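> can't give you the sequence, but here's the structure:
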């Protein structure tokens, strides 16, 4: 069986919740498997199409989501307002398929190569999320808005800047997916090897 087009797009879904200091922090990264079945590569891929995470009107092979919250402190300084504390808490979740039963040895080899490639793809999305959080942290710690003793204007300015950074991160993810999922792209090649294998 040959598949010439990627039927099930991968998706990076982003949930953004505001609030950083220059202390070191680490993202918590977790894998959330979903169960699929099959004894051949083609059957496994068909099961992914039926059970994969929803991505718009279709289903994805895998996706990356995150939850981002901040501990943030605004301090009036004279007639200005300054962000003096900005600590992120970032949880990244990779949703990946996992066969529900042992696979025949030849299929297991094909599967392991496929899922390693898919996981590597999703980790690139995770890296762009971590880079976004670091950019937000660098931009916002020490951010000062003049003539704002009640620390209201600074929140509006911060929200504007966060929106710009978030949009750049999302576009980066879309650009990466366009290459990876496009005709002849890495993910399409992984799918073809799985489906046309044992």
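Everything's here; your move. Owing to the predicted nature of the structure, the values given are computational and were not obtained by experimental measurement.

> contacts, neighbours, all on C-alpha from now
OK.

> just the strands in this structure please.
Ranges of strands within the chain are 11-12, 28-36, 54-55, 58-59, 63-77, 80-99, 144-145, based on DSSP state E.

> Against that first model, consider the following:
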């Protein structure tokens, strides 16, 4: 899968989009063997809603604001704005200098693959924000501004849900990064 670029600012078709790069958060793990590192990530890694822990995690949040212009019963969006924020959580190996060089090399490959996997999750947030930006350009209402506001919020929630589902499917398709070599 091609990762979408992590864009910081786009101005396209009169819709402002502020895309922050994800914030990287690290949790400390200790050990000098792959078994110790694996155990540390299984006990300290970020947990999903069921309590299952993984070596890494990405989350994203897309929000939007807008203004409108009323012309009788007709209402148009005049300044829609889409924002994206996200966090990627990864392990930080504290005992690296005490481990053998072969394990250090495997760790480097693992961490690089895990980072790519988690950035792949964030890319769904970028795609959702881009889709909102594209869709908001054409939203209008002939039933007044209250109807426009309802439509914008309905459309926004539907797009977010669609990309959240794609994000969940990404883990299924990649076996939580295993098919991308995110394994120690």
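Sure thing, it's come through. Keep in mind that what you see is a predicted model, and the values were worked out from it rather than measured.

> Kindly reformat the strands of structure 1 as CSV containing distance to residue 131 of structure 1.
Listed next are the strands of structure 1 as CSV, based on distance: least, CA to CA, whole Å:
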stretch, distance to residue 131 of structure 1
strand 11-12, 15
strand 28-36, 14
strand 54-55, 24
strand 58-59, 27
strand 63-77, 13
strand 80-99, 11
strand 144-145, 23
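
> possible to save those as a markdown table with mean neighbour count and distance to residue 180 of structure 1?
Formatted as a markdown table, the strands of structure 1 follow (neighbours: other CA atoms under 10 Å; distance: least, CA to CA, whole Å):
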| stretch | mean neighbour count | distance to residue 180 of structure 1 |
| --- | --- | --- |
| strand 11-12 | 22 | 12 |
| strand 28-36 | 14 | 21 |
| strand 54-55 | 18 | 17 |
| strand 58-59 | 17 | 17 |
| strand 63-77 | 18 | 14 |
| strand 80-99 | 20 | 17 |
| strand 144-145 | 22 | 40 |
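
> These: which one's closest to residue 168 of structure 1?
strand 11-12 (13.8 Å; CA to CA).

> where do the helices sit along structure 1?
For structure 1, applying DSSP state H gives helices covering 41-51, 105-140, 153-181, 186-196.

> buried stuff in the third one?
With burial defined by 16 or more other CA atoms under 10 Å, the residues of helix 153-181 of structure 1 counted as buried are 153-154, 158, 162, 165-166, 169-170, 173, 177, 180-181.

> Make CSV from those residues and add distance to residue 80 of structure 1 to it.
Output for the buried residues of helix 153-181 of structure 1, formatted as CSV (distance: CA to CA, whole Å):
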residue, distance to residue 80 of structure 1
153, 10
154, 9
158, 14
162, 20
165, 24
166, 26
169, 30
170, 32
173, 36
177, 43
180, 47
181, 48
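
> pretty sure residue 182 of structure 1 contacts residue 188?
Yes - using CA atoms under 8 Å, residue 182 of structure 1 makes contact with residue 188 at a distance of 7.1 Å.

> quick one, which of the two is more surrounded?
Using other CA atoms under 10 Å as the criterion, residue 182 of structure 1 and residue 188 rank with residue 188 on top: 20 against 16.

> rewinding a little: so which of the strands of structure 1 comes closest to residue 194 of structure 1?
Here strand 80-99 is closest among the strands of structure 1 (CA to CA), at 13.4 Å.

> how big is the angle separating the closest one from helix 153-181?
30 degrees (axes from the mean of the first three to the mean of the last three CA atoms, to 10 degrees).

> which residues in structure 2 does strand 80-99 of structure 1 match up with?
Aligned by TM-score structural alignment, strand 80-99 of structure 1 falls on residues 74-93 of structure 2.

> what about the residue nearest the centre of structure 1, distance to residue 93 of structure 1?
Nearest residue to the geometric centre of structure 1 (CA atoms, centre = their mean): residue 64, 3.5 Å. Relative to residue 93 of structure 1, residue 64 of structure 1 is positioned 6 Å away (CA to CA, to the nearest Å).

> do residue 61 of structure 1 as well
With CA to CA as the criterion, residue 61 of structure 1 and residue 93 of structure 1 are 14 Å apart.

> Next: residue 128 of structure 1.
13 Å.

> And for residue 86 of structure 1?
Separation of residue 86 of structure 1 from residue 93 of structure 1 (CA to CA): 23 Å.

> And residue 121 of structure 1, by the same measure?
For residue 121 of structure 1, the distance to residue 93 of structure 1 - CA to CA - is 13 Å.

> now residue 120 of structure 1
For residue 120 of structure 1 relative to residue 93 of structure 1 (CA to CA), the value is 13 Å.

> same deal with residue 65 of structure 1?
Residue 65 of structure 1 is 5 Å from residue 93 of structure 1, by CA to CA.

> I figured residue 73 of structure 2 was touching residue 142, is that so?
Yes - here residue 73 of structure 2 reaches residue 142: they are 5.4 Å apart, a contact under CA under 8 Å.
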